[in-house]
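Engineer: Just a sequence and a predicted model for now, questions to come.
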Amino acid sequence: MGDPPKFMNLLEYSICQYSIYFLLLSEFIIRLFTSSRFTAKREGKPSDSDRGTIWLITLGFCSSIWVSYYFRSRGFIEDLRNLLLPHIFYYIGILLIIGGIFVRDILVWTLKRSFTFYVQTTDNQHLIKTGFYKYIRNPAYLGSIMSLMGIAFSLRSVFAPVAVLIICMICYGIRIKIEERALKIQFEGEFDEYCKHSYRLFPLIW
């Protein structure tokens, strides 16, 4: 994945690649432990309201990584490929990748058995409103977006961060609206009250 000429030296190349491998490993482990084999033990009758958005966010995740590399590849117009952000954005990107991984992992662990990749609720499910969830209703998604933006920044293309942000806002935005619709049906007034004191994704913005 990638090649050393995109970076200032081999050390920067290695750090970036291992950070991305860490991200992919983290996602694999989360998916493994939230697969039907493990979630089958949940109590209560499940209500599936996913509407295929699991594939939408998977597409958004994969395409964001692809786009970040494409803008630095030889397949992109050379003059535009050489338009780069200042070198400091490499370090910002690495911090965002690692920070996003830890944010997502911590939030998935907070939800434990309540976390699923599909939009799904159960009869005995409780609305989590502590920790990060007190302020942000979808912080695990925020962690993913942080990491994806981090990849774009670390490769330093001026186009990648904009493209990745657009992809994420479309894919995760649709997912969040469908997910919140299911939660509103499940928790009714409790969820409405929760929404009055929290943000969907970005504090003070949305």
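Structural biologist: Received the coordinates, thanks.

Engineer: going forward, measure contacts and count neighbours with C-alpha atoms only.
Structural biologist: Fine.

Engineer: in the host helix or strand of residue 20, what's buried?
Structural biologist: Here residue 20 sits within helix 10-33, counting by DSSP states H and E. With burial defined by 16 or more other CA atoms under 10 Å, the residues of helix 10-33 counted as buried are 12-13, 16-17, 19-20, 23, 26, 30.

Engineer: State the next helix or strand along the chain beyond it.
Structural biologist: Proceeding N to C from helix 10-33, the next assigned helix or strand is helix 36-39, under DSSP H and E.

Engineer: Show me what that next one is packed up against.
Structural biologist: Using 3 or more CA pairs under 8 Å, 6 or more residues apart in numbering; DSSP states H and E as the contact test, no helix or strand touches helix 36-39.

Engineer: take the one below as the second:
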Amino acid sequence: MNAYRMKPLAFPWPPLIYGAAIAAAFLLQAYFPLAVTDTNIWIARAAGGLLILSAIVLDVWAMRTLLDCHTTILPNRCSTHLVTSGPYRFTRNPIYLGYTLTTAGIGLAMLNPWCIVTAMIAAAITSIIAIKREELHLLSRFGVDFERYCNGTARWI
């Protein structure tokens, strides 16, 4: 049996990665502040709120789709079904995309530009640590069906 078939990750890292990204952004803003102009602050806060709301809707939709397809939500559990419906029609990683949008939205809402930077860094780290292993796991479990899905659906957006 292939080692990736058992489970993709030993530990569910992505929530911790994004939590660390948010914490790092606030530390960076405290020690290396990036200036934010006073004009149109309400636009930035409204845009941040909309990003956060969109991310929550995307995450709930993705989790509901996984539950409806009788497979796991947790990234350190073995997938039982290849899910290609719901938000998975548009992106292979809607939950991680939601985390990224939330991090960026917090930055806009709290007027912390470092959150935008750390959101991109967190997305890159998540791609390396989690997504690559998850994709190997899914490839070993679902083979050509997963390859076909990858060819028709973007990793992020």
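Structural biologist: Cool, the structure landed. Remember, it's a predicted structure, so these values are computed and weren't measured experimentally.

Engineer: Can you check which part of the second structure the helix holding residue 20 of the first structure sits on?
Structural biologist: Across the second structure, nothing matches helix 10-33 of the first structure (TM-score structural alignment).

Engineer: need the contact list for the residue positioned nearest the centre of the second structure.
Structural biologist: With distances taken as CA atoms, centre = their mean, the residue of the second structure nearest its centroid is residue 96 (1.0 Å). The contact partners of residue 96 of the second structure, taken as CA atoms under 8 Å, 6 or more residues apart in numbering, are 14, 123, 126.

Engineer: Report how many residues lie close to the first one.
Structural biologist: To tie it back to what came earlier, the one meant is residue 14 of the second structure. 21 (other CA atoms under 10 Å).

Engineer: The last one too?
Structural biologist: The local packing of residue 126 of the second structure (other CA under 10 Å) involves 19 other residues.

Engineer: For it, which non-adjacent residue is closest in space?
Structural biologist: residue 14 (6.0 Å; CA to CA, 6 or more residues apart in numbering).

Engineer: Helix or strand: which one has the aligned partner of the one you found in the first structure?
Structural biologist: Residue mapping for residue 14 of the second structure onto the first structure gives residue 57, with TM-score structural alignment as the criterion. Following DSSP H and E, the helix or strand that holds residue 57 of the first structure is helix 53-70.

Engineer: neighbours around the aligned residue in the first structure for residue 57 of the second structure, how many?
Structural biologist: The alignment partner of residue 57 of the second structure in the first structure, by TM-score structural alignment, is residue 102. Residues within reach of residue 102 of the first structure, counting by other CA under 10 Å, total 18.

Engineer: Find me the equivalent region of stretch 139-147 of the second structure in the first structure.
Structural biologist: Here stretch 139-147 of the second structure aligns to the first structure at residues 184-192, judged by TM-score structural alignment.
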